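1. after the sequence you'll find the predicted model.
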Amino acid sequence: MTTLTKRSRRTEAPTSTESRGHEEEEEQKSRATDEEEDGDSKTLRLTLMEEILLLGLKDKEGYTSFWNDCISSGLRAAMLVELALRGRIQLQPQSMRRKKLSERSVMLKSDAPTGDVLLDETLKHIKNTEPAETVASWIDLLTGETWNPLKMYFQLPQVRERLAKSLVEKGVLTTGKQNFVLFDMTTHPLVNEKEKERLLQRLQASLLDRWTNEPHRLPRRALALLVLAHGSDVLERSLTSLPDDRYEIASRRAKDMLEGDIEQQSAKATTPAEEVIWAVLAALNRA
């Protein structure tokens, strides 16, 4: 994963009715935040995974950069964050001996289906796994980066293709094919430029117009998008449309927040979902 550089000129909770009601309320709040950020309640609703893929895809070519080896992990991390924002998972509560984010396991809060196939597959894995795994371990397992053949079962196959098909169904992408001499590859060029532009503007605004010098005060999905874009190595590319002076401001703020003291930032978290977001950043920064 590259860092932002100066721009060259140029305990498992019970799933009772009351608990599920609470999780649904959390999910509604998370969705409401999206609508508030976009300023339009009729805006197309995308998951964090879809947003990260959309940021990583080349608009005309319809595929991600062959040099980006971070986006696979970033997409799996986005699933964990999305589940946390929807109130399905949280980090293991702190004990008397305070643990670092990297040491705290992922715990199930609710196994209520989300309605998203990839999220529900991930949720099922988390529910049925003992002992509990950390955020970093789950990212590796879901990506298939494990030497244990018994744990290859956790790998989620064809994630990019499945997300791209979802974006096709939502009218954001289309389906094409490109020949690379030795093989043909299915591509997904952008057709809804307004949706991509809206996403870019929302991400950029988090570092500019909505910036408060206190990242924990950002809307949770805005914070999550910044963390995941950074971890997926698509953040810098998402800022290149800015004028030079605003690019410098945005990249400096992003660097300070995303490469700073994560444990200190996470101590200011006010919700379980925010703790998961910071734990994801800690895990993705390992590379």
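-> Looks like it came in fine.

2. okay, CA-based contacts and neighbour counts for the rest of this
-> Noted.

3. so for the host helix or strand of residue 245, what gets flagged as buried?
-> For residue 245, the enclosing helix or strand under DSSP states H and E is helix 244-258. Judged by neighbour count using 16 or more other CA atoms under 10 Å, the buried positions of helix 244-258 are 246-248, 250-254, 257-258.

4. with stretch 114-132 instead?
-> If you call a residue buried by 16+ other CA under 10 Å, then stretch 114-132 has these buried ones: 114, 118-120, 122-123, 125-127, 132.

5. Three-state assignment for residue 90, please.
-> Secondary structure state of residue 90, per DSSP: H, G, I helix; E, B strand; the rest coil, is strand.

6. ok, it - how many residues close by?
-> By the other CA atoms under 10 Å criterion, the neighbourhood of residue 90 contains 27 residues.

7. try it against this one:
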Amino acid sequence: MTGVPLAEELLLLAYDDETGKATLPRISLDLGMAAAVLIELALAGRIAYSDGALTAVDPTPTGEPVIDDVLTRIVADTPHSPSSWVQRLRHGLRERILGDLCEQGVIESVDETELGFIRVHRYPVVDPSVEEETRQRLAVVLTGAAPDERTAALATLVAVLRMESALGITGEDADAARNRLEEIASGAGFSGEVSLDDSVVRPSVALVVAALGRAVEQALGPRP
């Protein structure tokens, strides 16, 4: 596997760098972590979407413990729908990935008590370079540049999870960013609006991302 895992990129975008607090609802983050890990497995050629279910096509470990644990579960289980898998996997993934980022020295874990009795756990950024690279990639594609496969998948997750505010974009700019993110999803073949033959990503990956995107959107419900 190459590059920073999608789940790590999403968490870094979703947590405020200074306060170390999440800027998205917990359910959104947890569903996003599950979807990101599953998409990572699709990018690595380990799982595929067929007949309404996600199945393992290659049990070879990727070398990333969190991702490989999910792969092991998929290999050992019967096929399940994308909706079923994101619900099965969403509990505990965020904490493990935050722990990995702490071990890498990208963020730090700060345990505090507010008002004398409310326990607060924060994760302020220590090394901003990883998040900066992620933001730069997204900024480039938001200006109209064609994304690569991994960035297209990341942009689609940002759109599905309604994370425009995490990009520091508000007002009309946020609307424009959302439109561009959805355009990327469409152009990459994730939304099903273009032929998979014309997709900028592999059809096998596009099918998984599209299916997971629908599953997460259904779980989150209509946009407010």
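-> Happy to help now that I have it. Since this is a predicted model, take the numbers as computed values, not measurements.

8. what packs against the following helix or strand past the helix holding residue 245 of structure 1?
-> Counting by DSSP H and E, the element after helix 244-258 of structure 1 in chain order, helix or strand, is helix 262-266. Based on contacts counted as 3 or more CA pairs under 8 Å, 6 or more residues apart in numbering; DSSP states H and E, the elements that helix 262-266 of structure 1 packs against are helix 272-284.

9. tell me, the helix it packs on lands on which residues of structure 2?
-> Mapped onto structure 2 with TM-score structural alignment as the criterion, helix 272-284 of structure 1 occupies residues 204-216.

10. looking at the buried residues of stretch 114-132 of structure 1, which are in helices?
-> Here DSSP state H is the test, and the buried residues of stretch 114-132 of structure 1 give 118-120, 122-123, 125-127 as lying in helices.

11. now these as CSV including distance to residue 227 of structure 1?
-> Supplementary listing: those in CSV, determined by distance: CA to CA, whole Å:
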residue, distance to residue 227 of structure 1
118, 20
119, 19
120, 22
122, 20
123, 21
125, 24
126, 22
127, 25
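
12. check the offset of stretch 130-137 of structure 2 from the chain's centre.
-> For stretch 130-137 of structure 2, the separation from the chain centroid amounts to 14 Å (computed by CA atoms, centre = their mean, to the nearest Å).

13. over which residues of structure 1 does it lie when aligned?
-> Against structure 1, the aligned range for stretch 130-137 of structure 2 is residues 195-202 (TM-score structural alignment).

14. show residues contacting the match of helix 272-284 of structure 1.
-> Residues outside stretch 204-216 of structure 2 that contact it (CA atoms under 8 Å, 6 or more residues apart in numbering) are 31-32, 35, 39, 42-43, 48-49, 54, 82-83, 86, 153, 156-157, 160-161, 188-192, 196, 199.

15. buried members of those residues into ChimeraX, please.
-> Selecting in ChimeraX just the buried members of the contacts of stretch 204-216 of structure 2, where the criterion is 16+ other CA under 10 Å, is done with this command:
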select :31,32,35,39,42,43,48,49,54,82,83,86,153,156,157,160,161,188,189,190,191,192,196,199
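
16. in strands only, show me the contacts of stretch 204-216 of structure 2.
-> Per DSSP state E, strands hold the following members of the contacts of stretch 204-216 of structure 2: 48-49, 54.

17. JSON lines please, covering those and showing distance to residue 107 of structure 2.
-> Rendered in JSON lines, the data for these read as follows (distance: CA to CA, whole Å):
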{"residue": "48", "distance to residue 107 of structure 2": "33"}
{"residue": "49", "distance to residue 107 of structure 2": "34"}
{"residue": "54", "distance to residue 107 of structure 2": "32"}
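
18. which residues touch residue 53 of structure 2?
-> Each residue near residue 53 of structure 2 by CA under 8 Å, 6+ apart is listed here: 79-82.

19. tell me the angle the helix holding residue 245 of structure 1 makes with helix 272-284.
-> Relative orientation of helix 244-258 of structure 1 with respect to helix 272-284: 100 degrees, computed using axes from the mean of the first three to the mean of the last three CA atoms, to 10 degrees.

20. just give me how far helix 244-258 of structure 1 sits from the chain centre.
-> On the basis of CA atoms, centre = their mean, helix 244-258 of structure 1 is displaced by 20 Å from the centre of the chain it belongs to.
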